[in-house]
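K.L.:
need a 3D model of the following:
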Amino acid sequence: MTITGWVRRRAGELTRFSVVGVAGVVVNLGVFNLLRLGPLAPDSTVAGDDDRVVTAKVVATLVSILFAWVAHRGWTFRGRRRHRPARELVLFGLVNAAALAVEAGAVAVSHHWWGLTSLWADNVASVIGIGLGTITRYAGYSLFVFADADDAARTGQASDAS
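P.N.:
This next block holds a predicted model:
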């Protein structure tokens, strides 16, 4: 199978994934900036005197993860469920934990290692992290969380959708 064939076969799903992703980015950046400019701002005294940019990133990402699970479960991958909701949420959480590490890592490297501490630099690092996290998420969702029956048969995984 060619990449073009794979993309054509999954065009609708990729479009839905992208729409949810864009909405998730808006949620992520909105919460990040509300926290970064509000209770977790560098000059704020909430939760200590340290700069809490990575904490703001983690909280924003967790909020966007919950939004995305609801949207992906109900729309993007609606016909591909093969797990009970509780197990699906756990798998979704594990995939997103990996993506969160990628996203927060991008902000941490930029902010703390490279010393790029302006709001602009934090947002650029956040967007780069979101891009890398998106790749991680799609692969994880397709392979583990919302794999269709054909995918499960190829990987030898049994369904527990009942």
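
K.L.:
going forward, measure contacts between C-alpha atoms and count neighbours the same way
P.N.:
Will do.

K.L.:
show me where the chain has helices.
P.N.:
With DSSP state H as the criterion, the chain has helices at 3-9, 11-37, 53-71, 85-108, 119-140, 149-155.

K.L.:
using CSV, lay out those together with mean neighbour count and distance to Gly79.
P.N.:
Output for those, formatted as CSV (neighbours: other C-alpha atoms under 10 Å; distance: least, C-alpha to C-alpha, whole Å):
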stretch, mean neighbour count, distance to Gly79
helix 3-9, 10, 15
helix 11-37, 18, 10
helix 53-71, 20, 13
helix 85-108, 19, 14
helix 119-140, 18, 16
helix 149-155, 13, 10
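
K.L.:
I'd like the structure of this one too, to check against the first:
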Amino acid sequence: MIDEAEGPSRNVRFVKSLYQRFAALLHELTKFGIIGGLAFLIDLGALNFFHLVVGIGPMTSKVAATTISTTFAYAGNRFWTFRHREQSGLGREYFLFFLMNGIALLFGVLVIGFTTYTLKLDDPLSLNIANIVGVGLGTLFRYWSYKKWVFLEATTPIPAELPDVGVRQDR
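P.N.:
Sure thing, here's the model as predicted:
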């Protein structure tokens, strides 16, 4: 027979051990999601602005919007989401980040192109739905590729906080 008093504490310990095991991944995914959500809003706003207000074609508007949102996403991911990972040079990271985003952009452009030119759905709602589908597919690729090639695992532990420089403790 199971002691009922022991049950909840065993469950709490189990949940706590699961959290401890996956805490770093959970925090990283949360930060990645926040940056991605903000970049998505920038992308969506810029896409609609370029296409519906300025009058640029849907695929060109998508490329311009993605360029703007990718610049924001790089800064957010480098200096917040993946700051604990080794910095292998901003030039290298920036190039790879934009290369991976260029590949992910293909998902969005293909979905928008298919929706607009093959299905002949060129209204704003169809454009935005196609954009959401393309961004969703691209996001899966981006998260995987950033961890694999752009923001590499640290070879030496990086301190969570920077040490106080120049502060004397002997007073």
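
K.L.:
what's the TM-score once they're superposed?
P.N.:
The TM-score (TM-score structural alignment, normalised by the length of structure 1) is 0.79; 137 aligned residues with a C-alpha RMSD of 1.7 Å.

K.L.:
returning to that earlier point: mind putting the helices of structure 1 into TSV with distance to Phe77 of structure 1?
P.N.:
Converted to TSV, those look like this (distance: least, C-alpha to C-alpha, whole Å):
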stretch	distance to Phe77 of structure 1
helix 3-9	14
helix 11-37	7
helix 53-71	9
helix 85-108	12
helix 119-140	11
helix 149-155	12
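
K.L.:
give the equivalent position in structure 2 for Arg10 of structure 1.
P.N.:
Counting by TM-score structural alignment, Arg10 of structure 1 lines up with Leu25 in structure 2.

K.L.:
Leu34 of structure 1 pairs with which position in structure 2?
P.N.:
Using TM-score structural alignment, the equivalent of Leu34 of structure 1 in structure 2 is Phe49.

K.L.:
can you give me the distance of that match to Val63 of structure 2?
P.N.:
Relative to Val63 of structure 2, Phe49 of structure 2 is positioned 13 Å away (C-alpha to C-alpha, to the nearest Å).

K.L.:
doesn't Ala99 make contact with Thr136 of structure 1?
P.N.:
Yes: Thr136 of structure 1 lies in contact with Ala99 (C-alpha atoms under 8 Å); the separation is 5.7 Å.

K.L.:
who's in contact with the closest residue to Ile42 of structure 2 other than its chain neighbours?
P.N.:
Distance criterion C-alpha to C-alpha, 6 or more residues apart in numbering; nearest residue to Ile42 of structure 2, sequence neighbours excluded, is Ser69 at 5.6 Å. When contacts are counted by C-alpha atoms under 8 Å, 6 or more residues apart in numbering, Ser69 of structure 2 touches 39-40, 42-43.
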